[in-house]
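J.: below are the sequence and a predicted model; questions follow.
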Amino acid sequence: MDLVLNGRGARITDRIREVARQKLSRLERMEPRVTRLQVEIISERNPRLGGAHRVEAAFDTPRHTFRAHADAPDVEAALDVVVEKLERQIRDHREKRRAKLIAGASRVKSAGNHERAPE
């Protein structure tokens, strides 16, 4: 997995890099076909937002890109929320693929039963 960390208004320290790698490694176990994971950490002061840190992530697989973002008072909390959102998207996508596969298999099976002539 190619992990790209960018910071806008925030420095990417070794600690943040290690925490991000540790938290995001769960996503790679869920979807091993990942090609690239791009994370942007944005630090901005906005009184309307609940937190001063925003984390945006894009998780690329060969045929799909999953995206999530979160605002929180600190980077680690925002990373936790982003990881949860991406896990949910990956789980939903996997279930959707599985349902299509099962539906297609049952359709093929039922079509095979209709082709046989009764004896």
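T.: Looks like it arrived, so ask away.
J.: going forward, measure contacts between C-alpha atoms and count neighbours the same way
T.: Noted.
J.: can you name every helix or strand that whichever strand or helix holds Lys23 contacts?
T.: Under the criterion of DSSP states H and E, Lys23 resides in helix 14-30. With contacts taken as 3 or more C-alpha pairs under 8 Å, 6 or more residues apart in numbering; DSSP states H and E, helix 14-30 sits against helix 75-115.
J.: try 7 Å
T.: With contacts taken as 3 or more C-alpha pairs under 7 Å, 6 or more residues apart in numbering; DSSP states H and E, helix 14-30 sits against no other helix or strand.
J.: so for that helix, what gets flagged as buried?
T.: 16, 20, 24, 27-28 (16 or more other C-alpha atoms under 10 Å).
J.: so how far is it off the chain centroid?
T.: 12 Å (C-alpha atoms, centre = their mean, to the nearest Å).
J.: if I read this right, Leu79 contacts Arg54, doesn't it?
T.: No. Between Leu79 and Arg54 there is no contact under C-alpha atoms under 7 Å: 8.8 Å.
J.: please compare the first structure with the one that follows:
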Amino acid sequence: MQIAIKGRGVPVSDELRERITKRFAKVDKQVSDLAKLEIELRRERITSGAEMDVADVTLHLKGVSLRACESAGDPQSAVNLCADDLARQVKRHRDKRRKRREARAAALRPAV
């Protein structure tokens, strides 16, 4: 899986890159090597004047794109929330594909 990390108004340190790579390792095991993961980190101001860090994650797979967007007090927490959400989406997508493939195979088998 190829990972592209962008920071808009947020510095992306080497430590943060390593944490992101480590955090998305679970997703990396479940998807193809051709998959592309794009992570965009940015800082937004909310109505109370405080700043929140937002992580937008897009995973491009063959024929489908999965997205997650979370905000938290620091970039690491936002990335962690996105990683959990994306792992859940990938698992659901894989299960749906597996069920379709099994149903198609069962339909093609001759009845005994």
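T.: Right, received. Where do you want to start? Predicted, not measured: the structure shown is a model, and the values here were computed from it.
J.: one step back: and the angle for the helix holding Lys23 of the first structure with helix 75-115?
T.: When axes from the mean of the first three to the mean of the last three C-alpha atoms, to 10 degrees is applied, the directions of helix 14-30 of the first structure and helix 75-115 differ by 10 degrees.
J.: most centrally placed residue in the second structure?
T.: Taking C-alpha atoms, centre = their mean, the centroid of the second structure lies closest to Leu86, which sits 3.9 Å from it.
J.: so what's the closest residue to that residue other than its chain neighbours up against?
T.: In space, Leu86 of the second structure comes closest to Ala68 once its chain neighbours are excluded; the distance is 6.2 Å by C-alpha to C-alpha, 6 or more residues apart in numbering. By C-alpha atoms under 7 Å, 6 or more residues apart in numbering, the residues touching Ala68 of the second structure are 56-58, 82, 85-86.
J.: switch to 6 Å and redo it
T.: 56-57, 82 (C-alpha atoms under 6 Å, 6 or more residues apart in numbering).
J.: as TSV, the residues you listed with neighbour count and distance to Leu37 of the second structure would be great.
T.: Putting the contacts of Ala68 of the second structure into TSV (neighbours: other C-alpha atoms under 10 Å; distance: C-alpha to C-alpha, whole Å) gives the following:
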residue	neighbour count	distance to Leu37 of the second structure
Asp56	18	10
Val57	23	7
Cys82	25	12
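J.: nearest to Met1 of the second structure, of these?
T.: The shortest approach to Met1 of the second structure among those belongs to Val57, at 13.7 Å (C-alpha to C-alpha).
J.: element containing the closest one?
T.: strand 51-61.
J.: alignment lookup: Ala87 of the second structure to the first structure.
T.: If you follow Ala87 of the second structure across to the first structure using TM-score structural alignment, you land on Glu87.
J.: Phe59 of the first structure versus that match, what's the distance?
T.: Relative to Phe59 of the first structure, Glu87 of the first structure is positioned 10 Å away (C-alpha to C-alpha, to the nearest Å).
J.: so for those two, which sits in the more crowded spot?
T.: Using other C-alpha atoms under 10 Å as the criterion, Glu87 of the first structure and Phe59 rank with Phe59 on top: 23 against 19.
J.: which residue lines up with the more buried one in the second structure?
T.: By TM-score structural alignment, Phe59 of the first structure lines up with Leu59.
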